[in-house]
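# when you get a sec, could you give me coordinates for this:
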Amino acid sequence: MSTSNTVSFEGVLCPLVTPFAGDSVDETALTELVERLVDADMNGFVPAGTTGEFASLTSEEYRVVLETTVAAADGMPVMAGTAATTVPGTLGRIETAADIGADAALVVLPYFHSANDPAGNEAFLSAVADDAALPVYLYNIPACTGQEIPPATVESVGRHDNVRGLKDSSGDFNYFLDVATRAPDDFQLYQGFDSHVVPGMLMGAEGGINALSNVIPEVFVAARDAVAMGDVERARAVGAKRIAPLFQQCVTHGFAPATKAALESRGWLETAAVRPPLVELDEQTKEEIEMSVDHALAID
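Presented below is the predicted three-dimensional model:
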């Protein structure tokens, strides 16, 4: 299937956290966060991804998260996380996302059962792309899937009419450069490793899909705009001095827990609650994260 969707993705897309209130998704808090990020000049949103704790959501909660995001985004591009372990399961999530009004789907390799041959990964991704109701972006996150999407597979699957790009959250910049060299000219690359977003854009990435854009959107917008204006010195300073130190907290403590703690420190979430098996951070760690947030916002 080749979809006719022509929505353009570019710049900084925010992989939204999923706020919780007790045992439920906090739709009000999610709406307020999206609206705040729209005002901050985000380029689009990615709900129900890794930072959004998609694996801890019921099917109904998954739909609620997507519906709330699409409504609050008010026409801004939405790339829905659609991770599942089977081709039909992935296609079902993509169908749900399409029905709700999302503009594209973010697709991972099956987790738990890794392919015993690279051909298996290509077969899975190609089967999804063939029948997907939305344009597909690949999501390379080997820490969660057990293996990377091999660059040769990206090169091959990237020629599919319905595959538009890739988010790389490997943290391996050599992988990113290899994919950038192999990918078709119109293939869009996004850096998912926050501390690599500036070097990634300088090396040809379309932009970033970065957890901390939930928290310090103005900093990511500053990085995006500096690269667009060719101000390499400023872009490098923003990345190294404002993004990288806070991102280390995410690497150390986990993306959803650290991002939610940072949002709580800004007063943008009432609670930093996460769902098991994730654990909310202790008060000392929250204080350290708050200091890092303040540091990122104080530097210009």
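
# contacts, neighbours, all on C-alpha from now
Noted.

# what helices or strands is the strand or helix carrying Ala237 leaning on?
Using DSSP states H and E, Ala237 sits in helix 232-237. Packed against helix 232-237 by the contact rule (3 or more Cα pairs under 8 Å, 6 or more residues apart in numbering; DSSP states H and E) you find helix 197-202, helix 217-228.

# distance from the chain centre to the longest one, please.
How far helix 217-228 lies from its chain's middle: 17 Å, per Cα atoms, centre = their mean, to the nearest Å.

# Ala296 against Gly239, yeah?
No: at 10.0 Å, Ala296 does not count as touching Gly239 under the criterion of Cα atoms under 8 Å.

# one more to line up against the first:
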Amino acid sequence: MIFKGSAVALITPFDENGRVNYEKLGELVEFHIENNTDAIVACGTTGEASTLDDEEHLAVIKYVIDKANKRIPIIAGTGGNDTIHSIYMCQQAEKFGADALLVITPYYNKGNKSGIKKHFETIASSVNIPIIMYNVPSRTGVNLAPSMVSELAQVKNIVGIKEASGNLAQVAEVCRLVPKDFAVYSGNDDTILPLLSLGGHGVISVLANICPQETHDLVYKFFEGDINGSRELQLGMKPLIDALFIEVNPVPVKTAANLLGFEVGGLRLPLAEMDPKNVEVLKQQLVNCGLKLQEGTC
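Modelled structure (predicted):
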């Protein structure tokens, strides 16, 4: 298994000119290692991968891998809606030393059932490192059905799924059908504990960008039998989680990181600044969770 616990879906910091800020990226990697994040996903949705060109995308993946230097597993976001292009990105990430790949279901052109299956099988056959499938129908327009997940789980190096359908009945069916060593990770911060109770192995988290220790603890308290402690963290952070999704991800979490003094820069269009009313909601929930806003942002 690649990891158990909390993997952060890492934000990508930009400088004042909108370029990737590698110095700040390195600081974020160190922050997560110091605060017990269990794995890092580089260039996922939260990392604004859709607006990174190939050169930037691969440079960010390589930088994070090199900076981590095997101290923590690095999972590279390399999926897309073009199978051949996805293969190229996956193979490059493998060459850089990625521990695993996060491969999203094809979006926009979607693919029929046989096409989606062949998409994942073809990518898997092109690399030798583990693959985590990513099911997020709210973004892709495609739902990876439990029966399909079960079939793809038989592929040697398809070892897990990030399940972000928001459908716990579907998650339960996935957990029922897949092999015991097939990892199921929550893709929704508001239902980490329910997914763990169904047999899940952790979360790939947006929340962990600003609450890494707490997100790790939420998962490990469950694993260690402290269900009440895990539940208290899940419910206690629920208002903050809601605020982090008050607008499309990663707009609120990147805003939150800046409010907390991480200085990760702005967003790339078509993402832009939050509505001021929503910023006030976010600020309040950050404070309510005991997080200290940078001076001048209150």
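
# TM-score for these two?
These two chains, once laid on top of each other, score a TM-score of 0.93 by TM-score structural alignment, normalised by the length of structure 2; 289 aligned residues with a Cα RMSD of 1.5 Å.

# one step back: so which of the helices and strands packed on helix 232-237 of structure 1 is the most surrounded?
The highest mean neighbour count among those, using mean count of other Cα atoms under 10 Å, belongs to helix 197-202: a mean of 22.

# now it on structure 2. Mean distance?
Here the mean offset of helix 197-202 of structure 1 against structure 2 after fitting is 1.5 Å, by mean Cα distance after the TM-score superposition for structure 1.

# and for that helix, what span of structure 2 is it aligned with?
With TM-score structural alignment applied, helix 197-202 of structure 1 matches the range 192-197 in structure 2.

# from the chain's centroid, how far away is the matching stretch?
Per Cα atoms, centre = their mean, the centroid offset for stretch 192-197 of structure 2 relative to its chain is 16 Å.

# who's in contact with that stretch?
Residues from elsewhere that reach stretch 192-197 of structure 2, judged by Cα atoms under 8 Å, 6 or more residues apart in numbering: 168, 171-172, 185-186, 202-203, 218-219, 222, 230-231, 234.

# try stretch 131-142 of structure 2
Contacts of stretch 131-142 of structure 2 (Cα under 8 Å, 6+ apart): 100-108, 110, 124, 143-144, 157-165, 187.

# buried subset of these?
100-107, 124, 143-144, 157-165, 187 (16 or more other Cα atoms under 10 Å).

# next step: those restricted to strands.
100-104, 158-163 (DSSP state E).

# quick one: those as JSON lines, columns for distance to Lys24 of structure 2 too.
Below are these laid out as JSON lines (distance: Cα to Cα, whole Å):
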{"residue": "Ala100", "distance to Lys24 of structure 2": "23"}
{"residue": "Leu101", "distance to Lys24 of structure 2": "23"}
{"residue": "Leu102", "distance to Lys24 of structure 2": "23"}
{"residue": "Val103", "distance to Lys24 of structure 2": "26"}
{"residue": "Ile104", "distance to Lys24 of structure 2": "27"}
{"residue": "Ile158", "distance to Lys24 of structure 2": "32"}
{"residue": "Val159", "distance to Lys24 of structure 2": "31"}
{"residue": "Gly160", "distance to Lys24 of structure 2": "30"}
{"residue": "Ile161", "distance to Lys24 of structure 2": "29"}
{"residue": "Lys162", "distance to Lys24 of structure 2": "27"}
{"residue": "Glu163", "distance to Lys24 of structure 2": "29"}
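
# what does Lys156 of structure 2 correspond to in structure 1?
Checking TM-score structural alignment: Lys156 of structure 2 goes with Asp161.

# whoops, Phe14 of structure 2 was the one
Going residue by residue (TM-score structural alignment), Phe14 of structure 2 aligns to Phe20.

# try Val127 of structure 2
By TM-score structural alignment, Val127 of structure 2 lines up with Ala132.

# likewise for Ile2 of structure 2?
Aligned partner of Ile2 of structure 2 by TM-score structural alignment: Ser8.
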